[in-house]
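A.B. asks: prediction below, plus the sequence it came from.
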Amino acid sequence: MKVNNSCMNRPNVLKEVQLMNSLNHPNVIKLMGVCVHNGQMHALTEFANGGCLEQLINNHSVEFQWIDRINIASDIARGLNYLHSKFIIHRDLTSKNILLKIDPSQTITAIVGDLGLATKVKDLEKESSLSVVGSPYWMAPECINGLPYNAKADVFSYGIVLCEMIARVEADPDYLPRTENFGVDYVAFGKLAKDCPINFLQFTFNCCQVDPVKRPTFNDLLSSIDVI
């Protein structure tokens, strides 16, 4: 249950519930129902028994195989590609908002959650003066600078999530090396990722380019991640 304790947040909860109710994809959080208690609306979603990706990344007592990291990257890309196909920009993609389901065979499935800041647009490629929302460590440079942005902002956030997985570090710039223009310091980060498959590392860096025009779309990324 996603509990909402604020009366002021009621319109946003209703918007998120309506949005989730229109979606159906194995890598996007499923709405199961709505509970109204004391005048407040709470969303009931599918249960993710593996917690969130951030917890797995930071729990160094648990082995995190490269095949699992790449499969999770694939799942996230599929979820985001589906949202973009519906002209929805997530705008708050973080490792906290990626939930994990683990089946009896220990296979991990990643699902994109928390659509509270997601918004529909008419054109995914057109840069629009949308409100600046999201979590700063994952936010695309154009968003941080208050510039118009498009769906490629989600691609940058995705790249930061992949960096977290690759190096098993927090997105905080104190741990994940960043440049002054809010990009990723590829040289410094490479030292944290010496055992990463080179094609997966390049895949990640392509997503983290400061210039949104140079970032691939999620449709492009799906072809690349399948090869990896």
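C.D. replies: Perfect, thanks for sending it. Residues are numbered from 1 along each chain as shown.
A.B. asks: rest of the way, CA atoms for contacts and neighbours
C.D. replies: OK.
A.B. asks: ok, and the closest non-adjacent residue to the residue most central in space within the chain?
C.D. replies: Most central in the chain under CA atoms, centre = their mean is Leu93, positioned 3.0 Å from the mean C-alpha point. Leaving aside its chain neighbours, Leu93 sits nearest to Ser157 (5.8 Å; criterion: CA to CA, 6 or more residues apart in numbering).
A.B. asks: next up, the contacts around the closest residue in space to Lys152 that isn't next to it in sequence.
C.D. replies: Of all residues not flanking Lys152 in the chain, Pro212 sits nearest, at 5.8 Å (CA to CA, 6+ apart). If a contact means CA atoms under 8 Å, 6 or more residues apart in numbering, then Pro212 has 142, 152-153 as its contacts.
A.B. asks: nearest to Val3, of these?
C.D. replies: Ala153 (27.7 Å; CA to CA).
A.B. asks: any idea how far Val36 is from that closest one?
C.D. replies: The gap separating Ala153 from Val36 is 34 Å, by CA to CA, to the nearest Å.
A.B. asks: in terms of neighbours, single out the busier of the two.
C.D. replies: Between Ala153 and Val36, counting by other CA atoms under 10 Å, Ala153 is the more crowded of the two (25 against 9).
A.B. asks: picking up where we left off before, the residue nearest to the centre of the chain contacts Tyr137, doesn't it?
C.D. replies: No. Counting by CA atoms under 8 Å, Leu93 does not reach Tyr137; the two are 10.5 Å apart.
A.B. asks: helices along this protein, start to end?
C.D. replies: In the chain, the segments counted as helices under DSSP state H are 10-21, 53-58, 66-85, 141-144, 152-167, 186-190, 198-207, 218-227.
A.B. asks: ok, which of those helices comes nearest Ile98?
C.D. replies: helix 53-58 (5.5 Å).
A.B. asks: show me what counts as buried in that closest one.
C.D. replies: 53-54, 56-57 (16 or more other CA atoms under 10 Å).
A.B. asks: who touches it?
C.D. replies: 62, 64, 95-100, 164-165, 168-170.
A.B. asks: and the two most separated of those residues?
C.D. replies: Going by CA to CA, the pair spanning those furthest: Val62 and Asn97, at 20.0 Å.
A.B. asks: between these two, which has more neighbouring residues?
C.D. replies: Asn97 (18 against 9).
A.B. asks: return the residues in contact with the more buried one.
C.D. replies: Counted by CA under 8 Å, 6+ apart, Asn97 has contacts 52-53, 112-114.
A.B. asks: thinking again about what came up before, deepest-packed of the helices of the chain, please.
C.D. replies: helix 152-167 (a mean of 25; mean count of other CA atoms under 10 Å).
A.B. asks: so how far is that one off the chain centroid?
C.D. replies: 7 Å (CA atoms, centre = their mean, to the nearest Å).
A.B. asks: this is the comparison structure:
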Amino acid sequence: MVTRVWYAVPTQVSKVPTTASLGNGIWELEQEEIVLLTELGSGQFGVVHLGKWNGQYDVAIKMIREGAMSEDEFTEEAQTMMKLNHPKLVRLYGVCSKSYPIYLVTEYMPNGCLLSYLRSHGKELQLLQLLEICYDICDAMTFLESCQFIHRDLAARNCLVDSNLTVKVSDFGMTRYVLDDLYVTSLGTKFPVKWSAPEVFHYTKFSSKSYVWAFGILMWEVFTLGKQPYKLYDNMQVIEKVSQGYRLYRPQLVSDIIHQIMYNCWHELPEKRPAFYQLLSFFEALREDNRA
């Protein structure tokens, strides 16, 4: 029998509310219902706290860092999360938008950021667990692909690990809905170069296939246990080298077949890269083979 708990979790798993408890489309929470506890982390746009909701539920509360982004941008992230409901996406419980700062209240993921987790605990993980991580993320991305959403910032740093070590995709601040699977930004738009496909850094064209490329980079992060891609190169050097056909080296833990999948994700032509649903089938078969 295989269990998803890969090593003992020292903290007791808290009760988890369901989104349905908020009522039919009612996402506004009262700030008085939320008690802020410890700070979990901070980034360019905001700070995240562990908190208690209604005195019983552990939640994560994201707040805007003053002056870092507009309230409209922050609200847009909440509206995106409201439209998306999947077991491998971090769940939104509600927002506190009637007073400043605005709170975005989501499920709490006790084991934190996947990148940090890989660096701290990666050597404890077996091949099957690494495959499970890739499967979880691919499952989420297949769902987003089917809903015509593109994430635009897929990386290990933007995935979180729950108490059962299920991995979920988070950070929806750059997610966009696209009718024709193509989103073209204005010049000057910021994007993570080392996770970006050639059509992104040359033409700022985003599609589900450009995030298949990013998924290939994320696979590399997983199988190197959290190493930094293109560590020896700055962004301009990465653009030059990738444009010339350079690709990341094969991680030591990667088999021939997994390495081939990585390379397929990094095909120069977007239409030659696999779709997420095809990658999901691959990982489903591969993890079953490794369970046998």
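C.D. replies: Looks like it arrived, so ask away. Since this is a predicted model, take the numbers as computed values, not measurements.
A.B. asks: export the helices of the first structure as CSV, with columns for distance to Met41 of the first structure.
C.D. replies: Below are these laid out as CSV (distance: least, CA to CA, whole Å):
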stretch, distance to Met41 of the first structure
helix 10-21, 7
helix 53-58, 26
helix 66-85, 24
helix 141-144, 30
helix 152-167, 28
helix 186-190, 43
helix 198-207, 36
helix 218-227, 33
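A.B. asks: and the residue of the first structure lying at maximal distance from its centre, how far from Asn5 of the first structure?
C.D. replies: Here the first structure reaches farthest from its C-alpha mean at Asn38, the gap being 32.4 Å by CA atoms, centre = their mean. Distance of Asn38 of the first structure to Asn5 of the first structure, given as CA to CA: 10 Å.
A.B. asks: the aligned partner of Lys101 of the first structure in the second structure - how many residues pack around it?
C.D. replies: Counting by TM-score structural alignment, Lys101 of the first structure lines up with Asp162 in the second structure. Asp162 of the second structure sits with 18 neighbouring residues when counted by other CA under 10 Å.
A.B. asks: per the alignment, Asn12 of the first structure corresponds to what in the second structure?
C.D. replies: In the second structure, Asn12 of the first structure lands on Glu73 (TM-score structural alignment).
A.B. asks: kindly report the same for Ile225 of the first structure.
C.D. replies: Per TM-score structural alignment, Ile225 of the first structure is aligned with Phe283.
A.B. asks: enumerate every residue touching the residue nearest to its match when sequence neighbours are not counted.
C.D. replies: In this structure, Phe283 of the second structure finds its nearest non-sequential neighbour in Tyr135, 5.7 Å apart by CA to CA, 6+ apart. Shown in contact with Tyr135 of the second structure (CA under 8 Å, 6+ apart): 280, 283-284.
A.B. asks: ok, back up a step: now do the contacts for the residue nearest to Leu93 of the first structure.
C.D. replies: Neighbours of Ser157 of the first structure in contact, by CA under 8 Å, 6+ apart: 92-94, 138-140, 208.
A.B. asks: rerun at 10 Å
C.D. replies: 90-95, 134-141, 163, 207-208 (CA atoms under 10 Å, 6 or more residues apart in numbering).
A.B. asks: distance to Lys194 of the first structure for the contacts of Pro212 of the first structure - can I get that in CSV?
C.D. replies: Output for those, formatted as CSV (distance: CA to CA, whole Å):
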residue, distance to Lys194 of the first structure
Glu142, 29
Lys152, 27
Ala153, 27
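A.B. asks: which one of those is nearest His84 of the first structure?
C.D. replies: Lys152 (10.0 Å).
A.B. asks: that closest one is in contact with Cys207, isn't it?
C.D. replies: Yes. Using CA atoms under 10 Å, Lys152 of the first structure is in contact with Cys207, at 8.8 Å.
A.B. asks: who touches both of the two?
C.D. replies: 158, 214-218.
A.B. asks: which one among those residues gets closest to Gly79 of the first structure?
C.D. replies: Phe218 (9.3 Å).
A.B. asks: what does the residue nearest to Leu93 of the first structure align to in the second structure?
C.D. replies: By TM-score structural alignment, Ser157 of the first structure lines up with Ala214.
A.B. asks: list the residues that contact the closest residue to Phe182 of the first structure other than its chain neighbours.
C.D. replies: Using CA to CA, 6+ apart and skipping residues adjacent in sequence, the residue nearest Phe182 of the first structure is Pro141, 5.5 Å away. Pro141 of the first structure is in contact with 147, 149, 153, 156-157, 181-183, 208-212, counting by CA under 10 Å, 6+ apart.
A.B. asks: which residue in the second structure lines up with Pro141 of the first structure?
C.D. replies: By TM-score structural alignment, Pro141 of the first structure lines up with Pro198.
A.B. asks: one more: Thr119 of the first structure?
C.D. replies: The alignment partner of Thr119 of the first structure in the second structure, by TM-score structural alignment, is Arg176.
A.B. asks: got a list of what Tyr246 of the second structure touches?
C.D. replies: Neighbours of Tyr246 of the second structure in contact, by CA under 10 Å, 6+ apart: 238-240, 266.
A.B. asks: which residues of the stretch 1-150 of the second structure fall in strands?
C.D. replies: 34-42, 46-53, 57-64, 92-96, 103-107, 149-150 (DSSP state E, counting those that start in this stretch).
A.B. asks: which part of the first structure matches the fifth one?
C.D. replies: Across the first structure, the stretch matching strand 103-107 of the second structure (TM-score structural alignment) is residues 42-46.
A.B. asks: now swap in the last one and tell me
C.D. replies: Using TM-score structural alignment, strand 149-150 of the second structure corresponds to residues 88-89 of the first structure.
A.B. asks: average offset between that stretch and the second structure?
C.D. replies: When the second structure is superposed, stretch 88-89 of the first structure averages 0.5 Å from its matched positions, counting by mean CA distance after the TM-score superposition for the first structure.
A.B. asks: neighbouring contacts of that stretch?
C.D. replies: Counting by CA under 10 Å, 6+ apart, 19, 80-83, 115, 117-124, 150-154 sit against stretch 88-89 of the first structure.
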